[in-house]
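Q: My questions concern the predicted model and sequence given below.
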Amino acid sequence: MAKTTRGTGEDNRQKILDAAMSLIAENGVDKTSLAMIAKKSGVSKGTLYYYYASKNDLVFDIADFNVDKISSAILSIGNMENGTASWEQLVKAFFDYLLSAEGRNRLHLYLVREAISGNELLQKRFRKTYAQWFSMVEDTYIKHNGNDKDARTKAKFFVAVLEGFILQKLLDVEKIDIEDILKMINKLS
């Protein structure tokens, strides 16, 4: 029997989430079992089941955690230097942050794959998340560039482009030159 550790409820929940995120980023959702997660987190299977009755419940928590991290980053970048950063600085900081988080990006793509594969609850969460991301990018764009009737469309385009670059980076397609991306975005804005 694996040796387990005792901890507070929040400690145990965080250990389980950390272990699950690591294993899913490494192996994918399908190839990660609750037994693997319990072992890596150092909690018993009973403790894991106390917090998460199913792998789906755990995946939902991971999706929420991951989305919250990305959303917090977007908000903090949007409020960079008390809102005095230029649009170019914000875009560069945003790309730098998201493109450097390989583990989180891999996990995000696994969760998107799970949603696309028919997990309706996860699809619903992603629709809500994307709407929030579009709004955050749109608000930041308007704050720095003034009102623009196309701001929402530009925000959707920006998020789509970013996800495309994340995918390319994970596949090691080509080095991504953020300065060239900025020039192109400036031409479009």
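A: Looks like it arrived, so ask away.
Q: For the rest of this, base every contact and every neighbour count on C-alpha atoms.
A: Fine.
Q: tell me which residues of the helix or strand harbouring residue 114 are tucked away?
A: Element membership of residue 114, judged by DSSP states H and E, is helix 102-116. Residues of helix 102-116 classed as buried under the neighbour-count rule (16 or more other CA atoms under 10 Å) are 102, 104-115.
Q: A further structure is provided below for comparison with the first:
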Amino acid sequence: MARQKNLVRRHEILRNTFILLKKRGMENVSLQMIADKSGISKSLLQSYYPHKNLLITDIVTNFMTAVLKSLNVTDFKELNTYSKMKIFIYLILEQGIQDEGVERVVKSILSDRNSLDRWSQIFDNWLKDEGVKHDLGNDRQVQIGLNFIITAGGSLYIKRTELDLDADQISDIMVKTFMSTFLSIDEAKIDQTIGEAKSALQKYELATLTQTINEMFDN
């Protein structure tokens, strides 16, 4: 019973943190604000999350997991891993472009080194789950590649208005760079991968993912 209560409390804290991040961005949210919104003391909050970075890491994990789950829908599940990677990145960035609150969350992720590392780790674990990690090259090579495209892609996203880029173009750049520079995959395969991803995205309703993200701390 105590374990269930702790799980419910943790979800409430995460939900309230996500709401505050959407409204204010990470730099303008304090532990005290999260505690107040959750109706608990700061000391009790810190018994669950001693530091704000730990909270942000959990937010990142849940946010990315919600997006990854969307890749299991009928339109996506039969695609190759790199097409799914393109779609995964696109959906995260497009959510930020379409929703001002989610954009604050995305920018919070992109401006925090720990969050970027967590994104890279989630990607790495996902490649293992997809069963392709062993075909990609040595582990360090893949990790460097993931770190590079996430950091560089994040910079492009933040400067997208200045550079006149959208989520589709940025996700193209990130996946093409990973496949060509770090995995030495030939251009024809890359073009096929990107094309398949774009075709699948045309059939996908972004509102489906929006609802999933809004409800990700409800259960």
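A: Perfect, thanks for sending it. Computed from a prediction, not measured in an experiment: that's the story for all the values here.
Q: ok so, going back, let's have the buried residues of helix 102-116 of the first structure in CSV, adding distance to residue 40 of the first structure.
A: Output for the buried residues of helix 102-116 of the first structure, formatted as CSV (distance: CA to CA, whole Å):
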residue, distance to residue 40 of the first structure
102, 20
104, 18
105, 21
106, 19
107, 17
108, 20
109, 22
110, 19
111, 20
112, 24
113, 24
114, 22
115, 25
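Q: just checking, next helix/strand downstream of the helix holding residue 114 of the first structure?
A: With DSSP H and E setting the assignment, the helix or strand that follows helix 102-116 of the first structure is helix 120-145.
Q: now that next one, how far from the chain's geometric center?
A: The offset between the C-alpha centroid of helix 120-145 of the first structure and the centroid of the whole chain comes to 12 Å, using CA atoms, centre = their mean, to the nearest Å.
Q: which part of the first structure lines up with stretch 198-213 of the second structure?
A: Residues of the first structure matching stretch 198-213 of the second structure are absent, with TM-score structural alignment as the criterion.
Q: Not counting that stretch itself, show me its contacts.
A: For stretch 198-213 of the second structure, the surrounding residues in contact (CA atoms under 8 Å, 6 or more residues apart in numbering) are 63, 66-67, 70, 75-76, 87, 91, 95.
Q: what's the most distant pair in those?
A: Taking CA to CA as the measure, the contacts of stretch 198-213 of the second structure span a maximum distance of 20.5 Å, between 63 and 75.
Q: what about the two, which has more around it?
A: More neighbours sit around residue 63 than around the other of residue 63 of the second structure and residue 75, counting by other CA atoms under 10 Å; the figures are 21 against 16.
Q: The more buried one - nearest residue in space that isn't next to it in sequence?
A: Taking CA to CA, 6 or more residues apart in numbering, and ignoring the residues beside it in sequence, residue 63 of the second structure has residue 213 as its nearest neighbour in space, at 6.7 Å.
Q: Next one: the one you found from residue 92 of the second structure, what distance?
A: Distance, residue 213 of the second structure to residue 92 of the second structure, by CA to CA, to the nearest Å: 10 Å.
Q: cool, and residue 195 of the second structure?
A: For residue 195 of the second structure, the distance to residue 92 of the second structure - CA to CA - is 19 Å.
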